[in-house]
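> Below: sequence and its predicted model.
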Amino acid sequence: MQERWNTQNRNRDLWLRPGDSVLEVFLTLCAQLTTHTACFDEFLGALSYTEMHQAVIALAIKISQYPEQCVGIMMPSSIGAYIAYFAVLLSGKTPVMINWSQGLREIRICAEITNVQRVLTSVRLMEHLNQTHGILDYPFDLVYIEEMRKKISWWEKIRIKMYTKLSPARLMWVFGVKGMRKHDIAVILFTSGTEQFPKGVPLSHENLIENQKACLKFFNPNEKDVMMSFLPPFHAYGFNSCSLFPLLIGLPIVFASNPLNPKKSVELIDSMGVTLMGSTPIFFDYILKTAKKQETSLSSLRLVVLGGDTLKDSLRVETQLQHPHITLHQGYGATECSPVITITTETSPKVQACVGKQIEGMDILIISKETHVPVSSGESGMVAVRGSSVFSGYLQGDPHQGFILLGGEYWYLTGDIGYIGASGDLFLLGRLSRFVKIGGEMVSLEALECILRESLPGALMQEQITLAVCEVPEDKVKLCLFTTFPTTLHEVNDVLKNAETSNIVKISYVHQVEKIPLLGVGKPDYASLHALAISLFG
């Protein structure tokens, strides 16, 4: 397999082929690259574009028999997940990415919003989930792609061979999707539900492709590059930027199914010669610590773009010291923006709050929280964006929810607070929902967490997330600190006092938990923590 991977990945043009839809671009690529290796995972090995093409057609024949419009996909980062995705598109259905890391209540909401009745999944994932979460009563039928493959009839095998020889346009005509256009829905994702119930986010083919075009200019891959993807497909960054992007430009991609298994990720980086990677900061930190234990230099890795959370200065310094050959950049985005909004450049200030300049096709405006009018240069306010990558509105409810009308055009409000610096880069101060007003002052809960994380003895030198601060709604705002280690109110508030925070900022409650609940992408589940704080102290 390694020989095949190394010898058939060269002499290919890395660019986005023309097409109105993600499906058309993919089918065109399959027709051009044929025997070139497209991807690898530890279960299926290396697949060529022709092999992927055949698998997509085989699955699409089965899926096209479903009467419902929306078909769910609940799979980890893997070849199978994206075969399923393209197959759902080819069958004329709408792919819906299900986040299995959420609670059953949130999954039910997602299924109701989209009327999903069937979800494509894998035996391995369900065995893993049954072991870790117990057997859950999902609100839809589970369809195992391993079983679907076994049930392909001899007549269907003949059809697959015939269809594989058709041109992209002819194949789309056969499946009745020749009329697929750029404004049609290419995928339905969901907001993370970090602070409230998840919302359905329909992204069009144009949204995804335009975001990929901007990422292509930034990554500027060459024929020696190999990309790794381990973020789950329900995560916008993992889905579009880390997986669809390489698949649609002809860049070889290595899938790792579990971001919580950094040992496997390190092994694949070294054995497959991975050069490019997208990650969240916490998962990349796991990889660095594992590489250090295994005494490997990750010598092939040249560029890592982190998103989904703040790149802390300590992680940047650690990367520079351990692996000076790795260029580290930070991106900022939102599911609603397909997802990339900004990426740091070589000239961007190397500070924690800086998330870089807007990508091509994206405009950023900073507006006042109170008056909703643009602020002066350098002033902070709500971050609003517009562009070809921005979605058209949430499923159900008010189509303009989350947007603001300025100068006759709708801008999407990201929910973040920030400002544009003198360099033209965007600096983020935190989520609007993670600010609370205490004594007339706006206090960032993220800033408090940062202070406590760097000063409380129990939080120092820990690999896992060890604390989180939540608001407890009462007549007067009170703050609750959750920790995974023993501490006291006196110790906590002494740390805040020594950090010279405002005298009115104090923690009112401390509660030790076994672990901080996390979302599937490694960020704290503040919705669960908020509910726990209310039940304990509300």
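Received it, and whenever you're ready, just let me know what you need. Residues are numbered from 1 along each chain as shown.

> C-alpha only now, for contacts and for neighbours.
Will do.

> Could I get the full set of strands for the stretch 351-500 of the chain?
Secondary structure of the stretch 351-500 of the chain by DSSP state E, counting those that start in this stretch: the strands cover 354-358, 362-367, 381-387, 403-406, 409-420, 426-431, 435-438, 441-444, 467-472, 478-483.

> next one: the stretch 201-350 of the chain
227-229, 253-255, 276-279, 303-306, 327-333, 340-343.

> Using JSON lines, please lay out the ones you listed together with mean neighbour count and distance to residue 368.
Listed next are those as JSON lines, based on neighbours: other CA atoms under 10 Å; distance: least, CA to CA, whole Å:
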{"stretch": "strand 227-229", "mean neighbour count": "28", "distance to residue 368": "38"}
{"stretch": "strand 253-255", "mean neighbour count": "28", "distance to residue 368": "42"}
{"stretch": "strand 276-279", "mean neighbour count": "24", "distance to residue 368": "32"}
{"stretch": "strand 303-306", "mean neighbour count": "21", "distance to residue 368": "28"}
{"stretch": "strand 327-333", "mean neighbour count": "22", "distance to residue 368": "20"}
{"stretch": "strand 340-343", "mean neighbour count": "26", "distance to residue 368": "20"}
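
> Reformat these as JSON lines; add distance to residue 434.
Formatted as JSON lines, the strands of the stretch 201-350 of the chain follow (distance: least, CA to CA, whole Å):
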{"stretch": "strand 227-229", "distance to residue 434": "30"}
{"stretch": "strand 253-255", "distance to residue 434": "34"}
{"stretch": "strand 276-279", "distance to residue 434": "23"}
{"stretch": "strand 303-306", "distance to residue 434": "21"}
{"stretch": "strand 327-333", "distance to residue 434": "17"}
{"stretch": "strand 340-343", "distance to residue 434": "20"}
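
> for comparison:
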Amino acid sequence: MNLSLQLHETAKTYAEKPAYYFMGQSSTYAELDEAITKFASGLEKLGIKQGDHVALLLGNSPHFIISLYGALRLGLTVIPVNPIYTADEIGYILNNGDVKVVVALDQALPLAEKMHTLLPKIEHYIFCETKPESLANAEIEKLSVYPKMKSFSNVVTSGDLTFQGLELKDDDVAIILYTSGTTGKPKGAMLTHKNLYSNAKDVGDYLKMNNGDRVVTVLPMFHVFCLTVALNAPLLSGATMLIVPKFSPKEIFELIKDYGATVFAGVPTMYNFLYQYPEGNPADLKSLRLCVSGGASLPVALLNNFEKKFNVLISEGYGLSEASPVTCFNPLDRPRKAGSIGTSILHVENKVVDELGEEVPVGGVGELIVRGPNVMKGYYKMPEETVASIRNSWLHTGDMARRDEEGYFYIVDRKKDLIIVGGYNVYPREVEEVIYNHPDVVEVAVLGVPDPDQGEAVNAYVVSKNSGLTKEQVREHCKEQLAKYKVPSTIEFLEELPKNTTGKILRRALKTQITQAVGKYDF
């Protein structure tokens, strides 16, 4: 079974049920499936064949879903790309990913003009219209890349509903997800049809997703968290997606209230914005049966405050691109443990090991490794990195974790973010949790910086809602709950912390920002 085939079957069962709502418009499952079939057929008529690579430079929209599932139905490999990346970042992925077709909004026309001579392998640029057709056509005809240009609507119109799709193998690569590239160039994680289908199915089952659910799809669709939890899993379950192009606390409150949303999936930053929103009315969220958090560790103070204020359960989970992505979630049929990423989902094993690969005792800290049908095939054109990451069928995540006696896992921190102060281990998240508990703190990030005496020192970068909060007050707050060597030696107040498009705080970008500002730290 694969995602596109299953959607075709779901469309038979729920033909007239809304598959999604988007900016006041909607589509039934039957209409969505027809558009997917015709788009796949239209691509085939352009000479695109099974195994070819297609890149999606799209935000949250029906275009993304139709392009994704249409490409999968034709047996293509899809490469979702963040459309706000720079030309150099996009160019690297398109070149490294051997892309033949690019699907993008017409707003990216200048980008195509700039890149097409540098990327001769690209045979077609398919542009999704956001402007009046006559205006878009006039702009396209002026471009030197014009012969390669195609209109999304024309590709769909040219397709045939008689198209049956191709026979796909479970281990065929369906999607290549390029990691954020915190060190060096991004790596393309190859996810198979089996990886994607199994994880979407298991996540949907674990969260008890059903055809009565209305899921807020506001996380970026090109990101694996949204792709599985808020797009693939709902479509497998016959649920309805409430597609939001861009996160706004005001719009989210209105959407949930107006459409009776039942599931919200977000990252910790989104929950923080919703909690801090002055006009946030708990009554507007009464239809929610579940909130899901992932992408980064959710501060315990924020989790408790949010649940108390809005009277809705947050189930925190864990995943990574290389695992399609979910490996753990807090179960719904047992107590949720604050600070935990939950237990292993169905068919997936998680284990905490030491440097020798031996499982550590309960409560001990080690590296989290994962095994299951969701684990990637490998990194695209990077065999050495694949061998280093997957050993004896276990994916090594690089995250430090511990497990309690009931099988709940807790992320301690990224292995590479560990701070060593005078020989003692300091995990940034532990310090961040304490600072988050201060009532005046909105956000915080903790980093290790070189120190001539202790090897490294702990620095905290704080965003506060109280301009009167002092560094000494934060330090005294830390002293009450942390050992002396864990208390930040330096505390700086910032207007905001750097984040990626999913809202995850970027420690590496913060390090770069600080290095440029002070010019003295060698990270």
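Cool, the structure landed. Quantities reported herein were computed from a predicted structural model and do not represent experimental measurements.

> what's the TM-score for these two chains?
The TM-score (TM-score structural alignment, normalised by the length of structure 2) is 0.82; 485 aligned residues with a CA RMSD of 3.2 Å.

> and of the strands of the stretch 201-350 of structure 1, who's closest to residue 214 of structure 1?
Minimum separation from residue 214 of structure 1 across the strands of the stretch 201-350 of structure 1 (CA to CA) falls at strand 340-343, 8.8 Å.

> That closest one aligns to what range in structure 2?
Strand 340-343 of structure 1 lines up with residues 326-329 of structure 2 when matched by TM-score structural alignment.

> how big's the offset between that stretch and structure 1?
Following the fit onto structure 1, the mean deviation recorded for stretch 326-329 of structure 2 is 0.9 Å by mean CA distance after the TM-score superposition for structure 1.

> ok, and what's touching that stretch?
199, 203, 206, 225, 315-320, 341-345, 348-350, 370 (CA atoms under 8 Å, 6 or more residues apart in numbering).

> And stretch 438-448 of structure 1, by the same measure?
430, 434-437, 469-470, 477, 496, 504-505.

> How far away from the center of its chain is it?
The gap between where stretch 438-448 of structure 1 is centred and where its chain is centred comes out at 28 Å by CA atoms, centre = their mean, to the nearest Å.

> quick one: it aligns where in structure 2?
Going by TM-score structural alignment: stretch 438-448 of structure 1 matches residues 421-431.

> Relative to residue 416 of structure 1, which of the strands of the stretch 201-350 of structure 1 is closest?
Across these, residue 416 of structure 1 has its closest neighbour in strand 327-333 (10.4 Å, CA to CA).

> Report the mean deviation for that closest one after fitting onto structure 2.
Its match in structure 2 and strand 327-333 of structure 1 itself, once the structures are fitted together, sit a mean 1.5 Å apart by mean CA distance after the TM-score superposition for structure 1.

> returning to what we had before: of the contacts of stretch 438-448 of structure 1, keep whichever come out buried.
430, 434-436, 469-470, 496, 505 (16 or more other CA atoms under 10 Å).

> related to what we said a few turns ago, from the contacts of stretch 438-448 of structure 1, which two are the most distant?
Farthest pair in those, by CA to CA: 430 and 504, 20.0 Å.

> ok now the match of strand 340-343 of structure 1, how far from the chain's centre?
13 Å.

> cool, and stretch 269-287 of structure 2?
21 Å.

> What are the buried residues along it?
Within stretch 269-287 of structure 2, the residues scored as buried using 16+ other CA under 10 Å are 269-275, 280-281, 284-287.

> Translate residue 298 of structure 1 into the numbering of structure 2.
So residue 298 of structure 1 corresponds to residue 285, using TM-score structural alignment.

> can you give me the strands for the stretch 1-150 of structure 1?
37-41, 45-48, 70-74, 94-97, 118-121, 141-144.

> TSV for the ones you listed, including distance to residue 22 of structure 1 and mean neighbour count?
Below are the strands of the stretch 1-150 of structure 1 laid out as TSV (distance: least, CA to CA, whole Å; neighbours: other CA atoms under 10 Å):
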stretch	distance to residue 22 of structure 1	mean neighbour count
strand 37-41	16	24
strand 45-48	18	19
strand 70-74	17	25
strand 94-97	12	26
strand 118-121	20	23
strand 141-144	24	16
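
> With distance to residue 500 of structure 1 as extra columns, can I get those strands in CSV?
Output for those, formatted as CSV (distance: least, CA to CA, whole Å):
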stretch, distance to residue 500 of structure 1
strand 37-41, 50
strand 45-48, 55
strand 70-74, 47
strand 94-97, 45
strand 118-121, 51
strand 141-144, 54
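
> Ok, which of those comes nearest residue 263 of structure 1?
Per CA to CA, nearest to residue 263 of structure 1 of the strands of the stretch 1-150 of structure 1: strand 37-41, 15.0 Å.

> whereabouts in structure 2 does that closest one align?
Against structure 2, strand 37-41 of structure 1 falls on residues 18-22 (TM-score structural alignment).

> Need the contact partners of the matching stretch.
26-29, 32, 61-62, 235, 238-244.

> Against structure 1, what's the mean shift for that stretch, could you check?
Compared with structure 1 after fitting, stretch 18-22 of structure 2 has a mean deviation of 1.2 Å; criterion: mean CA distance after the TM-score superposition for structure 1.

> tell me the helices in the stretch 151-300 of structure 2, going along the chain?
152-158, 193-206, 224-225, 233-237, 249-259, 268-276, 300-310 (DSSP state H, counting those that start in this stretch).

> Which among the ones you listed is found nearest to residue 10 of structure 2?
Ranking the helices of the stretch 151-300 of structure 2 by proximity to residue 10 of structure 2 (CA to CA) places helix 233-237 first, at 7.0 Å.

> What residues sit buried inside that closest one?
Applying 16+ other CA under 10 Å to helix 233-237 of structure 2 flags 233-237 as buried.
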